[in-house]
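Student: no sequence on this one, just coordinates:
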């Protein structure tokens, strides 16, 4: 695997400056961001923590294997490059990894998997909490080494400023015992009956979490229990972050039977305001916690697409519509066809730019 840092990390700051890394929430003015690439993307493999499925008229057919088509990768990179150009036009510094050969198989003493599949999702692997960068464990075998494309960037931040803290969470074994093999065989009725158990495809023994299950609101950090984050992962985050003055809260969305990443379910927009998913309400007691602290929830409108109208290989739900990016507390980036969401946000006082 060849890693090339596409943009130099800033020179060391003086002691009177803010740290090179200093990010506490999802809405403050964005100064710098890492955007991934689609180069070398493969189809995600079937494994104990994930069973990719086709949608629409192809539902039930075998999911493809091997590298994605060059035309697909080119189109994805064109869209990512467009996002980069937009962010740079707004004054944001963008840094990007370059990845070669990310489809290579993975073998450890505990498991083998035929290929990895992408390096397009830094948000899934890394999270910044103040001046601390945390590398998530990840929950799928095919994503075991997905931190590598970002290592040079993180090392650069760490070298540039002694106030930057860099923490890699303990890697789980990802052996057969870490997963519930029966999970994907349960019917929706069975999942509904178990919805308050919050037991998904990963067991509770090892520390497991994806960074994208975390959302930040200053000193308060909210972590979704899901298919990609278990209770041991939340407890590890609590023990790691509490001495640094942060408060870690678990959040749950009982009607989401396949929860994976919080950014299509619960999206803080600015202090006191959260965009919520009407299909996946937060647990009643947890909603009351926000209400007591003066936070308002606003349901996202219906997405532009149904689940079956989403791209046939996409593994996200139609609520990907909610996955916006805050550039400032007043300006957000949204997908261009989600016009109902644009109208809602503008009515709340936001400027909306689209990609």
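Tutor: Thanks, I have the structure now. These numbers come from a predicted model, not from an experiment. Numbers count the residues shown, from 1 in each chain.
Student: from here on, contacts and neighbour counts on C-alpha atoms
Tutor: Noted.
Student: what sits against residue 146?
Tutor: 118, 119, 125 (Cα atoms under 8 Å, 6 or more residues apart in numbering).
Student: let's go with 6 Å and repeat that
Tutor: Counting by Cα atoms under 6 Å, 6 or more residues apart in numbering, residue 146 makes contact with nothing.
Student: Alongside the first one, take a look at this:
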């Protein structure tokens, strides 16, 4: 296969990595309470103790940056070009015509905001107020690609209002049985009235795009992705994980590592029937082992679950970066034939993710491939197609 010459080229999660963006913890703040998010401390009285506000302490930022820098050194040692965003002022209050928050959040997790689909970069709408303008940290990089790659396509998804009416604020008070009943209709904290999606709810399989319907991506967001991408030759597949009561971002639940292999979460199986796309095409779905930490043992300010353990980053179809404490997962990856690169990353957890979340790959070797020839896909709309 000839190597693509364009700067922007990434069709899946596993092809050999050539260029990537790694986040920074500079200027990070504690994420505020808002209709789309209710942060809580991981302490015995976490449900009632107040969550901190304002800028994070300097020593906390330094620890996270040290581990982010360690990931950069590893990637560069593997021949990967790494870029970093520049964090803007995040501590000042933010106000739009429809909402206000006391501060923004951080720019540690570019995966949540930005996604590369072939030769196209898409800026997601985002689903939380404190992250509304997070894309600004990446604009300088995007303009560099735009100015230097004439084949690049740059798309900015429509920004939602994030007004009170966009949210089901009662969602956070539903008892477990009510939440379970409603989630089968995918009723979460975001309503269906506006286009809403985080980029990290998307997983890329060449011509096929898998999108999780969740607290951070609604059906309107998935419909926008279908209308935008299907005329360009992609096939968009909504997926659901009905035992996940707070679904947000697919990369702690369903993680492809190479053609034919997906790491799966034993506590969050796919909705019955949705696994058939993979099984009919010979894919193996492998449950990961239990993480080394329980949810209660996660870092004090972390809002993600213990399943950050499976938030790994593929350097190639044979090389995977894994958090250093997750020895059971490392052993499984070794048995599956991967070369595993353990790195410390636990101090990054409280910024919204782990290794996959903290990165945004812009260039991987390879081209558009059809990994699902047995496919009942029906295009939403016909139009010009860019895939070969």
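Tutor: On my side now, so go ahead. Every value quoted in this text rests on a predicted model; they were computed, and no experiment measured them.
Student: For the equivalent of residue 242 of structure 1 over in structure 2, which three-state class applies?
Tutor: Counting by TM-score structural alignment, residue 242 of structure 1 lines up with residue 230 in structure 2. Under DSSP: H, G, I helix; E, B strand; the rest coil, the three-state class of residue 230 of structure 2 is helix.
Student: do the same with residue 157 of structure 1
Tutor: For residue 157 of structure 1, the secondary-structure state derived from three-state DSSP is helix.
Student: For the alignment partner in structure 2 of it, the count of nearby residues, please.
Tutor: Following TM-score structural alignment, the counterpart assigned to residue 157 of structure 1 within structure 2 is residue 145. Residues lying near residue 145 of structure 2 (other Cα atoms under 10 Å) number 20.
Student: now do residue 201 of structure 2
Tutor: By other Cα under 10 Å, the residues close to residue 201 of structure 2 number 24.
Student: contacting residues for it?
Tutor: 211, 212, 249, 250.
Student: How much space separates residue 253 of structure 2 from residue 287 of structure 2?
Tutor: 10 Å (Cα to Cα, to the nearest Å).
Student: For those two, list the residues in contact with both.
Tutor: Common neighbours of residue 253 of structure 2 and residue 287 (Cα under 6 Å, 6+ apart) are 264, 265.
Student: between the two, who's got more neighbours?
Tutor: Each of residue 253 of structure 2 and residue 287 has its neighbours counted (other Cα under 10 Å); residue 253 has more, 26 against 17.
Student: Check the gap between that one and residue 319 of structure 2 for me.
Tutor: The gap separating residue 253 of structure 2 from residue 319 of structure 2 is 20 Å, by Cα to Cα.
Student: what do you get for residue 199 of structure 2?
Tutor: 24 Å.
Student: Same question for residue 205 of structure 2.
Tutor: 18 Å.
Student: what does residue 264 of structure 2 give?
Tutor: Applying Cα to Cα, the value for residue 264 of structure 2 to residue 319 of structure 2 is 18 Å.
Student: Also residue 284 of structure 2?
Tutor: Distance of residue 284 of structure 2 to residue 319 of structure 2, computed by Cα to Cα: 18 Å.
Student: the more surrounded of those two?
Tutor: Each of residue 284 of structure 2 and residue 319 has its neighbours counted (other Cα under 10 Å); residue 319 has more, 21 against 15.
Student: Can you find the partner of the more buried one in structure 1?
Tutor: In structure 1, residue 319 of structure 2 lands on residue 331 (TM-score structural alignment).
Student: how near is the nearest residue to that match once chain neighbours are set aside to residue 311 of structure 1?
Tutor: Spatial nearest neighbour of residue 331 of structure 1, excluding adjacent residues (Cα to Cα, 6 or more residues apart in numbering): residue 351 at 4.7 Å. Distance of residue 351 of structure 1 to residue 311 of structure 1, computed by Cα to Cα: 28 Å.
Student: Also residue 55 of structure 1?
Tutor: Residue 55 of structure 1 sits 8 Å away from residue 311 of structure 1, taking Cα to Cα as the criterion.
Student: With neighbour numbers in mind, choose between these two.
Tutor: Per other Cα under 10 Å, whichever of residue 55 of structure 1 and residue 311 has more neighbours is residue 55, with 19 against 14.
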